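*Asks:* Any chance you could fold what I've pasted below:
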Amino acid sequence: MKRNLLDKIENKQITVGVVGLGYVGLPLAVEKAKAGYKTIGFDVQAEKVDMVNKGQNYIGDVVDSDLSDLVEKGLLSATSDFSFMKDVDFIAICVPTPLDEYQQPDVSYLKASSQEIAKYLTKETMVVLESTTYPGTTEELIKPILENGSGLVCGEDFYLGFSPERVDPGNAIYKTKNTPKVVGAIGEDATEVIAAMYEAVLDGEVIKVSSPAIAEMEKILENTYRNVNIGLINELAMLSNKMGINLWEVIDAAKSKPYGFQAFYPGPGLGGHCIPLDPYYLSWKAREFGFHTSMIESSMMVNDRMPEYCTERASKILNRDRKALNGSRILVLGVAYKQDIEDFRESPAIRVIEELEKEGADVVYYDPFVPEYRENGVIKKGEADLTAELLSSADLVIVTTAHSNVDYAFVQQHSKAIFDTKNALKEIKLRENIELL
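*Replies:* Here you go, the predicted structure:
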């Protein structure tokens, strides 16, 4: 099986299936197709399937012309019919792995996808999970579903592994194509073949590890590392405010050290699919072993509280002008979870808006990348333009995303008061109406 698959990879005779055509799956499908492998994208959302088949792009990290050219050449197509899975040789699972209402892993998408794959799984197929999850998922959850549903044996009839996605939306340097890839599979042959498939497509180094659990834990480490350090900085931001110290200046001074320090910055909370969620996966799994991840859980508590803390700070700023938060008009600048992208998944800015509205504030927002968003089934529309009238009408402007295409000098000029949670106005010299997080 190994030799046959390696030959098919080399001769571009592999048909690729990508399950889940979101921020991870669609860029991966495009890169597989660009490398010359016929690729089929699978998604339960008919809208995404239709857009892909029409060559219409909806992901910022995918080049529009790449997608349309690949569809036109017949190298890339999409479907909601999982029976086409019987025609593929390599399957990448890129479905969401959210948290449920109790902050525990919701693996329903993983289960549903694996069950569908199992119905049509054939011999000599490679299956790779890319969705971020807790250590043990590949072997404890996915493997039994595939074996029981297909009647095939992992390692003998098909190969199974884990290769964590490393997608940073909006990153101008590192995309799917050139980011190093970690691969851990069940058995040495599986690791070799799956790594060869990625090596044939990507420019980044492919790092082989000894098991799926190693690769799963590696991904959790990446994002927990950031969560913990951001939690530290957010806590120091709260302390520095009480002490009258500008933490942003402190960080700039500290990062002058050429070794032993990496700069992290405070903010209104954590956003995106990975950093706010992944530590919960690890802490949940740790309890199975009677272990509490105290440092991780502490950082999560700090980061989760930041939207409430920002609301408290906003109230204090208004109090200085003898205004109550209840009834005040607040303009929030930015609802994307990071600058210069349209992605608002888990955005702390949305949490800030919710907290402000709970206190009775009249909240409007402007985001040049996110004209509207849906939260809890409700669509909230942003302001069309950032005008002097809009700025001056607000009792307080809160900067929650530091988009680079916003004229912050204009913002400062026309705003009564500004609460800058991202240090977006750092170049502005006149700072009488600006307060930093």
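*Asks:* C-alpha only now, for contacts and for neighbours.
*Replies:* Will do.
*Asks:* What residues sit buried inside the longest helix belonging to the chain?
*Replies:* Secondary structure of the chain read by DSSP state H shows that its longest helix is helix 212-243. By neighbour count on 16 or more other C-alpha atoms under 10 Å, the buried set for helix 212-243 is 212-220, 223-224, 226-235, 237-238, 240.
*Asks:* What is it packed up against?
*Replies:* strand 158-162, strand 181-185, helix 247-254, helix 278-287, helix 294-320 (3 or more C-alpha pairs under 8 Å, 6 or more residues apart in numbering; DSSP states H and E).
*Asks:* From the chain's centroid, how far away is the second one?
*Replies:* What it means is strand 181-185. How far strand 181-185 lies from its chain's middle: 19 Å, per C-alpha atoms, centre = their mean, to the nearest Å.
*Asks:* how about it: buried residues?
*Replies:* Using 16+ other C-alpha under 10 Å as the test for burial, strand 181-185 gives Lys181, Val182, Val183, Gly184, Ala185.
*Asks:* Which strands and helices lie in contact with the following helix or strand past that strand?
*Replies:* Going down the chain from strand 181-185, the next helix or strand is helix 188-199, by DSSP states H and E. When contacts are defined as 3+ C-alpha pairs under 8 Å, 6+ apart, helix 188-199 packs onto helix 2-10, strand 125-129, strand 158-162, strand 181-185, strand 206-209.
*Asks:* I'd like the structure of this one too, to check against the first:
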Amino acid sequence: MYQQLINKETKLAVIGLGYVGLPIALAFARKIQVIGFDINPERIDLMKQGIDPSNELDAAAFENADIVFTNEPETLKHARFFIVAVPTPVDAFHVPDLSFLLSASATVGRALKKGDYVVFESTVYPGCTEEDCLPVIEKIAGLKNGADFKSGYSPERINPGDKTHTLSQIVKVVSGCDATALDEIAKVYKLVVTAGVHKAPSVKVAEAAKIIENTQRDLNIALMNELSLIFDKMGINTFDVLAAARTKWNFLNFQPGLVGGHCIDVDPYYLTHKAEQLGYNADVILAGRNINDRMAAQVAAKVVKHILKKRMNIADAAVLIKGATFKENISDIRNSKVANVVAALKEYSIAVHVEDPFASSGALEKAFGFGLTERVSDNYDAVIITVPHRQYLHLDEDYFCSITKEDALIADLKGIYRNKISKRSYFSL
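*Replies:* Below you'll find the predicted structure:
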């Protein structure tokens, strides 16, 4: 298979062209022939014009790319190596939603031929590839995994907004259904990953490796968030404590904050779901999730208490939230916990304005029911800075004084203005 791709005798197809799939497709398209498939025709039209709908890649990323963008499943029949990179979210009850993944598996099944390869990159619980996805492909294609076609799993490690740890610079974990599949899949990925590959001994090991990466981060952030709640009651600043603790060489550099996005606040639920199916309750992991999920309400409560102390009628209060994306310097609003802060404040009939230099007002309105404010006021009772966008880093106290009342609160969740605010009340996690 590797040699056929190199000789351009066949094509590689990427199913799902979002934050993960598009960078992978374009990277391969500089080496071999690629079919980029997505079910959204509007996104396909943009990519044909050299525009990344996710606003992660610039026009130069599309140059010299041997790729065909399509939403026509029939086109996939021209490929022999398939990479599935579709979303794996959870539902409102934190149960894994495999609908995108199973639909993509069915799409691959209708295009699969004898001798083809299919590799999954979507984050799942250990066993999902072999127990949930491959049976769909086998049934629709009428082919047997291992005997008629080869399969594998290679977890995505795309980090939105990160221009340093890009696809080529991160070691790629690969796995296969057998030794032949593992070797071929590894060779294919080496075409675009200069950092090299790590061959996992099984598909389940590769799946587990991915899911614990984000579970580990989630738990460490949960610890920082719980510490911030404790230190707040003690009247000491968490970031001051962390600055002191970091002087020890082996102290891990995690910080408190709102935990949103497509990975850290989602992936642990895939692991706990599978554990529950096996009769085990993942107490530590779920405790960390519970703490992180509560932080938006904790922030809102802190702001409300401050306003109640200063005002007679809280319904007359106004709050500005700076930052709507799930992390800094990106337009990605998926699972942004800022929406939870907005909802909690609005329960008290507080007027909430939201501004963000990266987010789309229309996307926010569609996802959460609120858009961006057109004009920042000059009499806010509180300002909440949720993420350290680069546009915020050089704001000074004069700026905050110009947009707030004298008794206002500056809630600086990431501590970027620590020791810089003296004329207004100040709070950080």
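*Asks:* which stretches of the stretch 301-437 of structure 1 form strands?
*Replies:* Under the criterion DSSP state E, counting those that start in this stretch, the stretch 301-437 of structure 1 contains strands at 329-333, 362-366, 372-375, 378-381, 396-399, 418-420, 434-436.
*Asks:* Tell me which of those lies nearest to Ala92 of structure 1.
*Replies:* strand 372-375 (28.3 Å; C-alpha to C-alpha).
*Asks:* Now for the equivalent of Asp420 of structure 1 over in structure 2, how many residues are close by?
*Replies:* Alignment note (TM-score structural alignment): Asp420 of structure 1 maps to Asp412 of structure 2. For Asp412 of structure 2, the neighbour count with other C-alpha atoms under 10 Å is 21.
*Asks:* so Asp412 of structure 2 makes contact with Ala382?
*Replies:* No: Asp412 of structure 2 is beyond contact range of Ala382, at 10.4 Å (criterion: C-alpha atoms under 8 Å).
*Asks:* that older thread, next, format the helices and strands packed on helix 188-199 of structure 1 as TSV and append distance to Tyr337 of structure 1.
*Replies:* Converted to TSV, those look like this (distance: least, C-alpha to C-alpha, whole Å):
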stretch	distance to Tyr337 of structure 1
helix 2-10	38
strand 125-129	25
strand 158-162	27
strand 181-185	24
strand 206-209	29
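*Asks:* Let me know which of these is the nearest to Lys380 of structure 1.
*Replies:* Once these are compared by C-alpha to C-alpha, strand 125-129 is nearest, at 34.2 Å.
*Asks:* helices or strands up against that closest one?
*Replies:* Against strand 125-129 of structure 1 (3+ C-alpha pairs under 8 Å, 6+ apart) you get strand 90-93, strand 158-162, helix 188-199.
*Asks:* Save these as CSV, and put in distance to Ile428 of structure 1 too.
*Replies:* Formatted as CSV, these follow (distance: least, C-alpha to C-alpha, whole Å):
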stretch, distance to Ile428 of structure 1
strand 90-93, 46
strand 158-162, 47
helix 188-199, 46
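*Asks:* Please work out which of those is packed deepest.
*Replies:* Ranked by mean neighbour count, these are led by strand 158-162 with a mean of 26 (mean count of other C-alpha atoms under 10 Å).
*Asks:* My understanding was that His273 of structure 1 contacts Arg345; is that so?
*Replies:* Yes: in this structure, His273 of structure 1 is within contact of Arg345 by C-alpha under 8 Å, at 6.2 Å.
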